[in-house]
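Peer 1: Give me the fold of what follows.
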Amino acid sequence: MTMSKALAWIRKSRGSDDDIGLEEQREVVTRLAHELADEVEMFDLGVHTGFSSLTRDDDSDVIDQNEDVLDVVEQLRSGEYDYLVAFDDRRICRDGYLTIITYACKQGDVEISYVADVAEDELTHDMHRLFERVTKQEEIRKAKSALQRRRENGYDEGRPKWGTTYDADGKYLVPDPETFPDALTAIEMAESDEPEYSYRDIVERTSIESVGTLKNILDRRDWYRELAIEHGKL
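Peer 2: This next block holds a predicted model:
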């Protein structure tokens, strides 16, 4: 049986009167972490700024320049933990870098839990919007990378052309046994002089859904013939 694992994140800002004390954090955060997971590791930053280089020009002491923080964020991203536990979101970070940590947790399927109630204030909503934007940008980046790899390997890409499907490895287009014969039939009918067939006749006598789809097939007739020859259909 796999043991669940939680990371208890402890931090207090320097000279901030509204911060909960470190000892109290260590007690209540660790208690919640033990309630959630079988194994608990403490990540104790002690007194440390909660701001990052996103909002501070002097980056000598900011949280995202701390090597231990960067290592932990990578561990969260890689799924090393099942839970990230803190007293509240401000104990983790006090600016937009929290979004990066949150996204790392999403990538690693890590659940974030707080001891205190975290209000859905304006900053939180702004961070949610930033998180959504970062997530979308990451999805776009991955899609572009995958497309580039397909092109470099000479694989087909995009939505399958009518009458075709991708092979078992998802690399190349191959004839769809159910619909590809109708593509060849449509080409043959369109080129017939006797009898002559209109586009509407061809659509009605095949499984091709529309005249627009038929035109696309006819525009690519040489490609369809080459595919048919390659797979022994002609």
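
Peer 1: can we go C-alpha only for contacts and neighbour counts from here?
Peer 2: Will do.

Peer 1: in the longest helix anywhere in the chain, what's buried?
Peer 2: If you go by DSSP state H, the chain has its longest helix at helix 122-152. Neighbour-count burial for helix 122-152, counted by 16 or more other Cα atoms under 10 Å, picks out 124, 127-128, 131, 135, 147.

Peer 1: Output the residues you listed as TSV; include the columns distance to residue 39.
Peer 2: Formatted as TSV, those follow (distance: Cα to Cα, whole Å):
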residue	distance to residue 39
124	30
127	30
128	30
131	29
135	29
147	41
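
Peer 1: Looking at those, spot the one nearest residue 227.
Peer 2: Nearest to residue 227 out of those is residue 147 (Cα to Cα; 22.2 Å).

Peer 1: if we can go back for a sec, just checking, what packs against the longest helix of the chain?
Peer 2: Using 3 or more Cα pairs under 8 Å, 6 or more residues apart in numbering; DSSP states H and E as the contact test, the elements touching helix 122-152 are helix 97-107.

Peer 1: and the angle from the helix it packs on to helix 122-152?
Peer 2: Angle between the axes of helix 97-107 and helix 122-152 is 50 degrees (criterion: axes from the mean of the first three to the mean of the last three Cα atoms, to 10 degrees).

Peer 1: Next SSE downstream of helix 97-107?
Peer 2: strand 111-114 (DSSP states H and E).

Peer 1: in this protein, which spans are strands?
Peer 2: 5-12, 39-47, 83-86, 111-114, 164-166, 173-175 (DSSP state E).

Peer 1: Here is a second sequence; please produce its structure as well for comparison:
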Amino acid sequence: MNAASYLWAPPAVASAAVQGSAQRLPVNRLFFVGRNYHAHAAEMGKPVDKSVERPFYFTKSPTTLTPSGSTTPYPSETNNYHYEMELVLAIGKAGFRIPAKQAHEHVYGYACGLDMTRRDLQLVARDKGRPWDLGKDVEHSSVISEIVPMPGRVIACGAITLSVDGQVRQQSSIDKLIWNIREIVADLSLFYHLQPGDLIYTGTPEGVGPVVTGNHLAGHIEGVGEITLTIGPAA
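Peer 2: Alright, predicted model coming up:
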């Protein structure tokens, strides 16, 4: 069979660095859990009652994936660009309708992540019942540190922090997730056949806020690592 012929060169495979390896993790899809810390949900004016609600998700294009240490341009059409520091789960084994007690079997590892957001556009869309794409699926907005391999391990606790220009803005713990890692994997796998290379950004704690050109962001998750980002001038 002849190899496929394209009108122009297809984009490179999105990938993330892996700690201690020259091989990179090929990224399949990017999933994001919305409002997964009570204090953040409250600061967004949308408190969560886990007894009657399920997790909800949005996605971004893998082309938005950006490595830690980058300088990215302040995006167009926003005056309120926000940071959101998150624990990222990398799926390493395919699964569908995964029982929570078996979620660990599908874990490859973890990373630090930033879900950068055009907050003004997101809130307009939310309040009008429209999709969040223009607020969330922003070029350069899915920042990722190197993946730390932890096959079979479920992270249940650990400090998560973010500083902007040396001032702490977000400070919480992974044990405050409303839906924990096992619950997220089990629920998301009811909707999608999870595949190796799927990344799940598990939600952000309270303290989100705006950045401006020149700001330097530095995040940390206990037992996982560090992430940095510098906001450059508008393109």
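
Peer 1: For the two chains, what TM-score is obtained?
Peer 2: Overlay of the two chains. TM-score (TM-score structural alignment, normalised by the length of the first structure): 0.18; 69 aligned residues with a Cα RMSD of 5.6 Å.

Peer 1: can you tell me how far the closest residue in space to residue 225 of the second structure that isn't next to it in sequence sits from residue 17 of the second structure?
Peer 2: The shortest distance from residue 225 of the second structure to any non-neighbouring residue, by Cα to Cα, 6 or more residues apart in numbering, is to residue 112 (6.6 Å). As judged by Cα to Cα, to the nearest Å, residue 112 of the second structure and residue 17 of the second structure stand 12 Å apart.

Peer 1: Give me the more crowded residue out of the two.
Peer 2: A count of neighbours by other Cα atoms under 10 Å puts residue 112 above the other of residue 112 of the second structure and residue 17, at 27 against 19.

Peer 1: isn't that one right up against residue 226?
Peer 2: Yes. Under the criterion of Cα atoms under 8 Å, residue 112 of the second structure makes contact with residue 226 at 6.5 Å.

Peer 1: Which elements pack onto the helix or strand encompassing residue 31 of the second structure?
Peer 2: Assigned by DSSP H and E, residue 31 of the second structure falls within strand 30-34. Judged by 3+ Cα pairs under 8 Å, 6+ apart, strand 30-34 of the second structure is in contact with strand 56-60, strand 199-201.

Peer 1: Next, format the ones you listed as TSV and append distance to residue 216 of the second structure and mean neighbour count.
Peer 2: TSV is the format used below for these (distance: least, Cα to Cα, whole Å; neighbours: other Cα atoms under 10 Å):
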stretch	distance to residue 216 of the second structure	mean neighbour count
strand 56-60	23	16
strand 199-201	21	26
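
Peer 1: now the angle from the strand holding residue 31 of the second structure to strand 56-60?
Peer 2: 140 degrees.

Peer 1: What residues sit buried inside strand 30-34 of the second structure?
Peer 2: For strand 30-34 of the second structure, by 16+ other Cα under 10 Å, it's 30-34.

Peer 1: which is the next helix or strand following that strand?
Peer 2: helix 38-43.

Peer 1: ok, back up a step: among the buried residues of strand 30-34 of the second structure, which one sits closest to residue 42 of the second structure?
Peer 2: residue 34 (12.5 Å).

Peer 1: That closest one against residue 86, yeah?
Peer 2: No. The pair residue 34 of the second structure / residue 86 is not scored as a contact, 11.0 Å apart, by Cα under 8 Å.

Peer 1: Was I right to think residue 60 of the second structure contacts residue 134?
Peer 2: No. Judged on Cα under 8 Å, residue 60 of the second structure makes no contact with residue 134 at a distance of 10.4 Å.

Peer 1: re earlier: quick one: which of the buried residues of helix 122-152 of the first structure is nearest residue 34 of the first structure?
Peer 2: Distance to residue 34 of the first structure, by Cα to Cα, is smallest for residue 124 among the buried residues of helix 122-152 of the first structure, at 26.8 Å.

Peer 1: Can you give me every residue that contacts that closest one?
Peer 2: Contact analysis of residue 124 of the first structure by Cα atoms under 8 Å, 6 or more residues apart in numbering lists nothing.

Peer 1: same question, the one 4 residues further on
Peer 2: If you count contacts by Cα under 8 Å, 6+ apart, residue 128 of the first structure has them with residue 99.

Peer 1: For residue 98 of the first structure, see how far away it is.
Peer 2: 10 Å.

Peer 1: What of residue 137 of the first structure?
Peer 2: Counting by Cα to Cα, the gap from residue 137 of the first structure to residue 98 of the first structure is 17 Å.

Peer 1: try residue 39 of the first structure
Peer 2: Separation of residue 39 of the first structure from residue 98 of the first structure (Cα to Cα) stands at 24 Å.

Peer 1: More neighbours: those two, which one.
Peer 2: A count of neighbours by other Cα under 10 Å puts residue 98 above the other of residue 39 of the first structure and residue 98, at 21 against 15.

Peer 1: What is the burial count for the nearest residue to that one once chain neighbours are set aside?
Peer 2: The shortest distance from residue 98 of the first structure to any non-neighbouring residue, by Cα to Cα, 6+ apart, is to residue 92 (7.0 Å). Here the count is done by other Cα under 10 Å, and residue 92 of the first structure has 23 residues near it.

Peer 1: For residue 92 of the first structure, list the residues it contacts.
Peer 2: Neighbouring residues of residue 92 of the first structure by Cα under 8 Å, 6+ apart: 9-11, 50, 86, 98.

Peer 1: Need the max-distance pair from those residues.
Peer 2: 10 and 98 (14.3 Å).
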